[in-house]
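Q: one predicted model, sequence on top.
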Amino acid sequence: MSKSVFFVTCPKGVEYLLADELSTFGLEPVRNAPAGVWAEGTLEGGYRVCLWSRLANRIILHLDEIDATSGDQLYDGVVHMDWQQHIPVNGSFRVTFLGQNDAIRNTQFGAQRVKDGIVDRFRASGGQRPSVDAKTPDVTVSARLNRGRLSLGIDLSGHSLHMRGYRTEKGAAPLKENLAAALLMRAGWPDLAREGGDFVDPMCGSGTLAIEAAMMALDLAPGRKQERFGFEKWLGHQSEMWLSLRQEAERRAHEGKQGKLPRIWGFDQDNRVIATARNNIQRAGLDGVVEVGICPLADLKLEGEWSSTGLVLTNPPYGERLSERRELGALYESLGDAVKRLVPGWRLGVFTGAPEFGKSIGLRSYKQYRLFNGKLPAQLLLFTIDEVSAMTPREPDVPGEITPRITNEDRAAMLRNRLQKNRKTVGQWARKQGISCYRLYDADMPEFALAIDVYEGRVHVQEYAPPKTVDERAARERLAEALAVIPEALGVERESMVCKQRQRQAGTSQYEKQAVSGEFFQVHEHGCVLKVNLKDYLDTGLFLDHRPVRHWIQQHAKGQRFLNLFCYTGAATVHAAVGGASRSLSLDMSKTYVRWAEDNLALNGIDPKRHRVEQADCLAWLAEKPSPDQRFDMIFMDPPTFSNSARMAGVLDIQKDHSRLVRQAMQRLSSEGLLIFSNNFRRFKLDEELASEFDVEEVGRSTIDKDFQRNARIHHCWHIRHRG
């Protein structure tokens, strides 16, 4: 049988695992690429990927690579290819296009030129041509542009192979199925299962890890229940070979259930996600194999007989805007206590976007794998649950005390001069505007990667974590210089300055508790009194960049019914109420910030009966059908970039989920009302379809004051109204 070339895509960070897996299907890996592997082999090997790969997203049968430094050159290459041997003339096709260059600047243009070339090839050969079907085509043509070269192929999978068919309820599981499988492989589950080990996920959510563990243990093909693949109407399809592989998968599935099955359990404290897990287990055909139960982590018990070896693998919650460090630290410590008490001798795997909490587990990790949960950087931490690995649990590290000291006087003088200059310009502007809390410096100089904010005579300093290319000792030396210079340059006492370190994180914004000082004080903004805390959190309780948004709300809120979603400490609600809003509702899932918001309202003498603050999961609240009294004239929605909090019904990824959130918010907006939608994801792009449904006005520039103009992408903001 002749050999072909394939490109198999996968989640970022899984490439080496995928290469090993492809080898078991008879394919020979040629080279790894970002989020994929090039391989050679027979069509049978390609079919096995579709049916058996636990890690792949898609498998592309490579046809040719052509020059594509211009749209016309791309077209010329496509039109000379023999598409008649791949696409039925009376069938349909679509083109998926990835990549861009100077000439081909968007995927829509690139895909159109490929379509034109294919259609014109058919027309030149007799006039009849296949139709284009973007949703359910007979054949999908894959086009991938890289550095002026276009790779063309047939997508044999037709859909992303991570979709096994058992997970249909949206928003209930943070892990894609193939990422869950990768975690299980990295944790050594296939070997443990063969050795008679059992499996537990104590924070299972919708059960993805447990279901994938069972499919591995029972030798069930991930694609076994898929009704259709992308190659089935491709003209090169070999149906007898495919039928034989399907029969083999059924035989192996039958044999896999004959031996002794491992015990596989998932637990979660949320009855809603457990209900979803049960539905997923039933759809996967694993009733009686995978069991789930409602149980908080601290109360976890394992009834009955369990193997002396096994795996605990879990994906704890690890990010919610201003989530409290102590709360999450306690969760990880509780996990450590549970596994040491229940399953000594087992292996523990923790997949987390906040690996610093691994220290709270009380075990020494023997292996760490860097992976991605979507676009979010994450790590899989592996532990052996035994006395040798035991260590004293401790809270994640925070920057230690650094003695202010000037090592390089010239460098220190540069910072001193810049701060004094900013104090004259930005400080003078703030005084004229009556603004007492503002940003004075934001990494203006690369040598000093700091954000310096003034809060009515107190100074809040955040050090952005230096890149790995910067020597740690050099970074601490510069911070020591900054701490020596700042009080002198700004004329404040050293005791009035607070310094913390803040990580810049791709695709997310995490804010965790830093201390328990309880040192709150009051500041003033446009006639409002607000409570802030410089020490206990990475953020202070007041997002300074949103000052113009809050002022605008105050100026336009008179007589309005106001809704504040993801309200944080309720500052926007205070401005609305002071501005004359008739009533308001503010929602946040954090008890800490609900109480903080209530305190802010009380400081301003605002009636709590007309201006209510409630603890609620905004995702779940928005998903409910609005009642007649839930109509508002002005809505402010500033969601976090990413969150998979334990208290949330689902996972929030603002780029993926914003269009749904906006539409749900608009259902609660009066006919003449206004939705103010904002977020601080720097690479955010608003769904273009929203502009076709609503009156959308981008107002970001007008919502950024002078003190944040050095960083124009600090946040995005839109005014959204119903069309008249």
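A: Perfect, thanks for sending it.
Q: when you work out contacts or count neighbours from here on, use the C-alpha atoms and nothing else.
A: Fine.
Q: please report how far the closest residue to H722 other than its chain neighbours lies from I720.
A: Of all residues not flanking H722 in the chain, F694 sits nearest, at 5.1 Å (Cα to Cα, 6 or more residues apart in numbering). Taking Cα to Cα, to the nearest Å as the measure, F694 falls 7 Å from I720.
Q: those two: which is more packed in?
A: More neighbours surround I720 than the other of F694 and I720, with 21 against 15 (other Cα atoms under 10 Å).
Q: and what about that one, helix, strand or coil?
A: Assigned by DSSP: H, G, I helix; E, B strand; the rest coil, the conformation of I720 is strand.
Q: pretty sure it sits against E697.
A: Yes - counting by Cα atoms under 8 Å, I720 does reach E697; the two are 6.3 Å apart.
Q: give me the buried positions along stretch 595-614.
A: For stretch 595-614, a neighbour-count test (16 or more other Cα atoms under 10 Å) marks 595-601, 604, 606, 611-614 as buried.
Q: try this one side by side with the last:
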Amino acid sequence: MEFVATCPKGFERLLADELAGLGARRLRPLRGQVSFGGELADAYRVCLWSRLASRVLLVLARVDAANSDALYEGVRALSWETQLAPGATFAVDAHGTNAELRNTQFVALRVKDAVVDRVFEVGGVRPVTDTAHPDLTVDVRLSGGHATVSLDLAGEPLFRRGYDSRTEAAAAPLRPDYAAALLAAGGWGDVARSGSPVLSALWAGQGSVLVEAAGQALDRAPGLLRSRWGFQGWAGHDRAAWERLLAEADARAGAGEKNACSLLVADDRPGVASACRQALRAAGIPLEPTFCSPAAAADAAREAEAALVTCDLSWIGETALATEAAALAAASAASGLRAAALARDASLDAALRQEPESATEVIVGRDPASIRVYGGGDAVESPATVEVAGERVPVLVPASEQFARRLAKVARLRAKWARREDVTCYRVYDADLPDYSVAIELYEGSETPGRWLQISEYAAPRAVDPELARRRLLDVLAIAPRVMGVAWRDVSVRVRTRARGGSQYADEARSPQMRPPRGRRGPQLPGSSRPARRVELPAGSHLVDEGGLTFEVNFDARHDCGIFLDHRETRSRIREMMKETKGSKRFLNLFAYTGTATCYAADGGAKHTTTVDLSRPSLDWARRNMARNGFDGPEHEFVQADVLAWVMEQRHTRNRWDLIFCDVPTFSNSARMKKASFDVQRDHAELVIGVSRLLVRGGRAIFSCNLRNFKPDVEKLERAGVRLTDITDETIPEDFSRNRKIHHAYLVERVERA
């Protein structure tokens, strides 16, 4: 008899080895499957004992599939009346296409019709289809002009082991067959037979790797708990052969209960401990895992006679660099040990200081990954480390020692300055070393206690090896939290590119979900007994103080955190300018983002404020900032509009303002703009002239942008009666002194013509 065991892409070699161990013959690994020959009992044994196969198919025939009629006739010619058990339901599972059959649903329909017509013709009874829970599944796989027709003996995929261990743990589960592949690649079968095996699982998630490892050590068939099989609706099912295999598996499981197996878990994600215990209990494994640090798990593996370290890094997203840095630093404890890892890239090679002896390419979800096996041994070089705050921190690039020393020095100096100036959110490091071209900013919470780092990477020159640049960044993310006393979970990372892109508003994040208000009542306004009212704080947001005001920040959003620290002095200047303003004391904030400048103007005594931005989430954020500081009356208006068009419209009204702040994006091509795009160098003159026309007599505006090589068109502005005074140096804070081109700022005044 001919059979096919299907599997995830990349598992073929491992599955072939497993099938050989189960007595299968005539093995032939193919893409996503391994064909083998033998008796029906051999296929049953694979169903019951394989940890890597997804399905086991009994091949019935290969038929012509040049078109739908040929497929129908070929399938109809088969003796389906001898395959379907009386009263059994069936379904068709189709895979693949060709030039004539380009839709798998249509293929399945034609095959279903052929089966039904054949059975009805021979027996006069029309079989019933059940696509949800069929008793028998017919598998059809197209390849070129032919189709392989098989019966699915497994029914549900074999990686559904028959136990339910679902929990509320946030950690993503690793599918059992992937956990088994990780163990098989690392040679756990030999370790398990040693008599006293030790598994040290780094990031065990919801415990599937523990269940698979313990199941092998205790000689438990992975399919022993399943109650439903695909062959139960097959007329050719050999019940006696199946019962003999079940009895053998039960006996082996009973004998294996005395086997030893130690399970150590290093994973501090919330809910992991309970999820691992639940998985073992649900699978009927009478073992209690030990939870410890990665270093302790690695030490236990070193002391054991036979051990394997597994490391699942597949749960770390491509952009979760802070998480990856912390994980790699922890995983370096396993250097020199035999280890099997599931990872999305090769960064672990540097952490363990060795190349893998094998790397099997697989797919996790929709992303490429690899199972990497490290041989270990005394010859493996110890991981590079740097000293940070009295402890040795593993790094990927030995030269990162220089960065650690530099950051520690500037952090001490900047902290002294911040205490002296009463600043709690500031830039600590700004590409001080060319090879470590990042900006690091510290934010300290006010009503929501905590410390957070935002680390922004500047794009490396094209001459720099991208992998080296990435490893340097990972070292930064491993070192900086320790230097600054911030948990790695409270580090956000942004990668800056040199490419010209859209504005900060072109691709808005979703509006955050609200959670109940927390913390004490807001600050009391200067010269007022009315405190700020309580305002709901979106999930994931925090509160920070600046200049006696409270602002909402969020490091989970895809864009900036909510406050631009380089404009700290600019905002203070706006407050002082508003205090000096006489008359109507009206303030206009254009491209307002989260309205921080509006808060400062209101704190300076503005009687009326107008906050304009194209982004609805940003305006909602601005409303919360204003309300949290006590500025929530009808005199404070928020306008969602294309700023460029809105300014032109306002020129034709009587609306005028005493003070205007206009902090423009460098470039914007939002689909909601009336103009095709905005380029600050190209379009600034027209905008500044428009802004000047919205000022009252004697009014002033501040215009700013962050284009490094920006040059204002002074001549055009002068012809339009606009005077521009460069105030950039006066608006650059001390903590941005290394990067004095972080922004440009100008005082805008309208010159009265004689």
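A: Cool, the structure landed. These numbers come from a predicted model, not from an experiment.
Q: just to revisit the earlier point, what does the residue nearest to H722 of the first structure correspond to in the second structure?
A: For F694 of the first structure, there is no aligned residue in the second structure (criterion: TM-score structural alignment).
Q: equivalent analysis for R473 of the first structure, please.
A: Here R473 of the first structure stays unmatched in the second structure, going by TM-score structural alignment.
Q: how close does the aligned residue in the second structure for L61 of the first structure get to G502 of the second structure?
A: Under the alignment (TM-score structural alignment), L61 of the first structure pairs with L58 in the second structure. To G502 of the second structure, L58 of the second structure is 56 Å away according to Cα to Cα.
Q: same drill for the two, tell me which one is more crowded.
A: Using other Cα under 10 Å, the more surrounded residue of L58 of the second structure and G502 is L58, with 23 against 17.
Q: that one and A235 of the second structure, how far apart?
A: Distance, L58 of the second structure to A235 of the second structure, by Cα to Cα: 13 Å.
Q: quick check: longest helix of the first structure.
A: Determined from DSSP state H, the single longest helix within the first structure is helix 409-433.
Q: read off where it ends up in the second structure.
A: By TM-score structural alignment, helix 409-433 of the first structure lines up with nothing in the second structure.
Q: so how far is that helix from its chain's centroid?
A: Remark: helix 409-433 of the first structure is offset 37 Å from the chain centroid, using Cα atoms, centre = their mean, to the nearest Å.
Q: for the stretch 601-750 of the second structure, which segments count as helices?
A: 616-628, 643-650, 680-692, 714-719, 728-731 (DSSP state H, counting those that start in this stretch).
Q: please identify the most buried of those.
A: Counting by mean count of other Cα atoms under 10 Å, helix 616-628 has the highest mean neighbour count of the helices of the stretch 601-750 of the second structure, with a mean of 22.
Q: now for that one, which elements pack on it?
A: With contacts defined as 3 or more Cα pairs under 8 Å, 6 or more residues apart in numbering; DSSP states H and E, helix 616-628 of the second structure has these neighbours: strand 549-554, helix 596-603, strand 608-613, strand 636-640.
Q: return the most buried member of these.
A: helix 596-603 comes out most buried of those by mean count of other Cα under 10 Å, with a mean of 28.
Q: quick one: contacts of it?
A: With contact meaning Cα atoms under 8 Å, 6 or more residues apart in numbering, helix 596-603 of the second structure is reached by 525-526, 549, 551, 563, 571-572, 574-575, 578, 587-589, 592, 608-609, 611, 622, 625-626, 629, 631, 661.
Q: run the last query once more with 6 Å
A: With Cα atoms under 6 Å, 6 or more residues apart in numbering as the test, helix 596-603 of the second structure has contacts from R571, R575, M626.
Q: and the top helix by length along the second structure, what's buried?
A: The residue-count maximum for a helix in the second structure (DSSP H) belongs to helix 400-421. Neighbour-count burial for helix 400-421 of the second structure flags S400, E401, F403, A404, R405, L407, A408, A411, R414, A415, A418 (criterion: 16+ other Cα under 10 Å).
Q: which stretches in the stretch 251-400 of the first structure count as strands?
A: With DSSP state E, counting those that start in this stretch as the criterion, the stretch 251-400 of the first structure has strands at 264-268, 290-294, 310-314, 347-352, 367-373, 376-384.
Q: got TSV for those, with distance to D442 of the first structure and mean neighbour count too?
A: What follows is these, written out as TSV (distance: least, Cα to Cα, whole Å; neighbours: other Cα atoms under 10 Å):
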stretch	distance to D442 of the first structure	mean neighbour count
strand 264-268	42	25
strand 290-294	47	21
strand 310-314	38	26
strand 347-352	29	24
strand 367-373	29	17
strand 376-384	24	20
